[in-house]
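A.B. asks: here is a sequence together with a model predicted from it:
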Amino acid sequence: MNVLVAMPDGALREDFFPPSTKARLESIADVTWNESGEEWSRAELRDRIRGVDVCVTGWGCPQLDAAIVERADDLELLAHTGGSVATIASEAVYDAGIAVVSANDVMAEYVAEHVLGAILTHVRCLGELDAAMHRGRTDPDSYAVGSLHGSTIGLVGLGTIGRFLLEHLRSFDVAVRVYDPYIDDDALEDFPFVTRADLETALSSDIVSLHAARTPETIGMLDAEELARIPDGALFVNTARAELVVEDALLDELRSGRFSAILDVFHEEPLPDDHELRDLENAFLTPHVGGSQIRPPLTESVIDDIERYRDGEPLEHEIPRSAWTLMTR
């Protein structure tokens, strides 16, 4: 089995392929590594794809377009160490019958954990209490410590992350409203505390968490009119993509102090040092680390599927064409 790893040599690949993971892949296949230290262009990948059974990609790798697929005479599996394969796979890949797998569902589990942890940090005022203790203050009654129990939670978009989040929320006495026009009617039947809702209802919750994919249809879906539906004192969470929200509209709302926000994604990344968000006390900020910093397990899940491919077993992390069309681009 010939495996081509298109990710360039460097610190990022070392994060995804620590020595034990690299050795594991090399123990099950003949592996060719991109040792150039530079991201390959589509032309460079096309020159190297002939005779390859499995192509392993990561962030920054080129899309396998029709020209590459035409040259890929033996390619049967495209394995992506990241989440979304929207810009890695292509219609040509699926038309050629090449299976596509990614670490999307593994990464989603870590993002859901991040969302829950950030929400609990907010409602329990952990950041403020910690800062107060370091300043020598011990008066907890001056902080509005709350609880997740009894809250209404609106999920705008469900997806894999949202499903993992619902599993975490089973432990709390919450009522969840899901707005997602793409889910089947029976998608929520295992969650008795969850109901389908329209966008207005989902936004009118105590906590609103955004989980829609970034597609041409969803960019700017939350503008000033929609954000105005979020109640006073609510919490808005975005670990999806910043472009789903009109930035100026969100800044207006945060300046007013009407609600608070937890943001892991931004219109410009890394967030500029002088960006206004850094000065807003009601904005809890993290640098797009919801799932992306926990990297070796992502690669391990992809290698698991490479082994299943080798052994003729069903793939566990396969991304069908129907899911690919809805992924973040």
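C.D. replies: Right, received. Where do you want to start?
A.B. asks: CA atoms for contacts and neighbours, from now on please.
C.D. replies: Fine.
A.B. asks: ok, residue 59 touching residue 83?
C.D. replies: No. Counting by Cα atoms under 8 Å, residue 59 sits too far from residue 83 to count as a contact (9.2 Å).
A.B. asks: what are the contacting residues of the strand ranked longest in the chain?
C.D. replies: In the chain, assigned by DSSP state E, the strand with the most residues is strand 2-8. Among residues not part of strand 2-8, those counted as contacts by Cα atoms under 8 Å, 6 or more residues apart in numbering are 13, 29-40, 45, 49, 51-61.
A.B. asks: among these, name the buried ones.
C.D. replies: Burial by neighbour count, 16 or more other Cα atoms under 10 Å: within the contacts of strand 2-8 this picks out 13, 29, 31, 34, 39-40, 45, 49, 52-59, 61.
A.B. asks: where exactly do the helices run in the stretch 201-329 of the chain?
C.D. replies: With DSSP state H, counting those that start in this stretch, the ranges of helices along the stretch 201-329 of the chain come out as 224-227, 247-256, 296-311, 321-324.
A.B. asks: check it against this one:
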Amino acid sequence: MPIPPLPPALFAMNPVHLPEIFPPRLMARLKELVRIDSTLAVQDFTAPAARAALAEAEVLITGWGCPHIGEAALATAPRLRTVLHAAGSVRSLLGEGFWERGLTASSAVQANALPVAEYTIATILLAGKDAFGLRERFRAEHVYPAPAQYARVGNLGRRIGVIGASRVGRRVLHLLRAFDLSVTLYDPYVSETEAASLGVMPLPLDELLRTSDIVSLHAPDIPQTYRMLDRERLALIPDGGVLINTSRGALIDPEALTEELVSGRIGAVLDVTEPEPLPADSPLYQLPNVFLTPHIAGSLGNELERLGRTVVNELERLATGLPPAHRVHRTDLATSA
């Protein structure tokens, strides 16, 4: 019996990411599953080479830098069956026509959640030790703090409030179980029974903010969460509390947050901001109570290979007639990132 031909596929992403997402051994595995030109990664579906490849492609392997897959692109891709996204959210990537045609999408959002959760856990523990503030004082004064300055330092029973049981939020909750912390959760879509299975106490948002030493934000960027931490809610965080944001800057009122941080009443660990990046004259760059990083919590460097592995694993499932393990459904997009 003749071996059936491999399905044709096309990369649609910024080509700078290809070598890290699909290093040589993983690219070799990929080419055992699809027929693909590893030298072609398109960022413009109207380019002649892209149009020719799209006309044949059954699988589109997408990533950061992929153009929107709307009606025009779909019209040139009559054989397309599946989009495998080697990154996170596909909300802005896929147009309505994609879902109307009944096509299948899969995302590596679960793989990307792990490094974000790891970053979050690291910053929670460091914030609990006041490592960021003590480092700044040590740099300025060059002496060890007096014992009295350690009175509020430590992670024994530290109260952690997690906002959002997203993929990242759930991974954070799982990792937090290894530590002697008191953890609460706000998520309007999680029942008390499910919260118990996650090992946390569910609380209304305002109560969580009032009772947490450290607040970690993991809600999706959807209309319902826009500015969910406004001036009134930021004021609920106790004096000396720390706000960690690895989600999206739009979830917090930036002016109110800046005022709170400039006052020194609370601290923050911000991997995302609004705007992003902050303007050069933003006071947040210089504040000793702010730990600011350039959107590094998600997959970077050698972590990108996890995203490629997810795509290859999905192709292996499809080749054996199984559905994608990380399929995205249209209904998911209303409440997920």
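C.D. replies: Sure thing, it's come through. None of these values were measured; they are calculated from a predicted model.
A.B. asks: TM between them?
C.D. replies: For these two chains in superposition, a TM-score of 0.89 is obtained (TM-score structural alignment, normalised by the length of the first structure); 325 aligned residues with a Cα RMSD of 2.5 Å.
A.B. asks: coming back round to it: which ones among the buried ones among the contacts of strand 2-8 of the first structure are found in strands?
C.D. replies: Reading strands off those with DSSP E, I get 31, 34, 54-57.
A.B. asks: and these, which two are furthest apart?
C.D. replies: Put simply, by Cα to Cα the two of these set farthest apart are 34 and 54, 14.0 Å from each other.
A.B. asks: so residue 145 of the first structure touches residue 121, yeah?
C.D. replies: No. The pair residue 145 of the first structure and residue 121 does not pass the contact test of Cα under 8 Å, sitting 10.0 Å apart.
A.B. asks: any idea how far residue 92 of the first structure is from residue 47 of the first structure?
C.D. replies: 17 Å (Cα to Cα, to the nearest Å).
A.B. asks: quick one, which of those two is more surrounded?
C.D. replies: Set side by side, residue 47 of the first structure and residue 92 show more neighbours around residue 92, with 16 against 12, by other Cα atoms under 10 Å.
A.B. asks: which element is the counterpart of the more buried one in the second structure on?
C.D. replies: By TM-score structural alignment, residue 92 of the first structure lines up with residue 97 in the second structure. With elements taken from DSSP states H and E, the one containing residue 97 of the second structure is helix 96-100.
A.B. asks: distance from the chain centre to that helix, please.
C.D. replies: Taking Cα atoms, centre = their mean, to the nearest Å, one finds the center of helix 96-100 of the second structure at 24 Å from the center of the full chain.
A.B. asks: and that helix, what does it pack against?
C.D. replies: helix 71-75 (3 or more Cα pairs under 8 Å, 6 or more residues apart in numbering; DSSP states H and E).
A.B. asks: after superposition, how close is the helix it packs on to the first structure?
C.D. replies: Averaged over the aligned pairs, helix 71-75 of the second structure sits 3.2 Å from the first structure after superposition, using mean Cα distance after the TM-score superposition for the first structure.
A.B. asks: ok, residues contacting the helix or strand just after that helix?
C.D. replies: Next helix or strand after helix 71-75 of the second structure toward the C-terminus (DSSP H and E): strand 82-85. When contacts are defined by Cα under 8 Å, 6+ apart, strand 82-85 of the second structure is touched by residues 58-63, 103-108, 311, 314.
A.B. asks: where in the first structure does strand 82-85 of the second structure fall?
C.D. replies: Under TM-score structural alignment, the counterpart of strand 82-85 of the second structure in the first structure spans residues 77-80.
A.B. asks: what's the helix holding residue 97 of the second structure in contact with?
C.D. replies: 69-71, 74, 330.
A.B. asks: what lies in contact with the helix or strand just after that helix?
C.D. replies: In the C-terminal direction, the helix or strand that comes right after helix 96-100 of the second structure (DSSP H and E) is strand 104-107. Defining contact as Cα under 8 Å, 6+ apart, one finds that strand 104-107 of the second structure is touched by 81-90, 314, 324-329.
A.B. asks: separate out the buried members of those.
C.D. replies: In terms of neighbour count (16+ other Cα under 10 Å), the buried residues within the contacts of strand 104-107 of the second structure are 81-90, 314, 324, 326-328.
A.B. asks: so where in the first structure does the longest helix seen in the second structure end up aligned?
C.D. replies: In the second structure, ranked by residue count with DSSP state H as the criterion, the top helix is helix 109-128. Mapped onto the first structure with TM-score structural alignment as the criterion, helix 109-128 of the second structure occupies residues 104-123.
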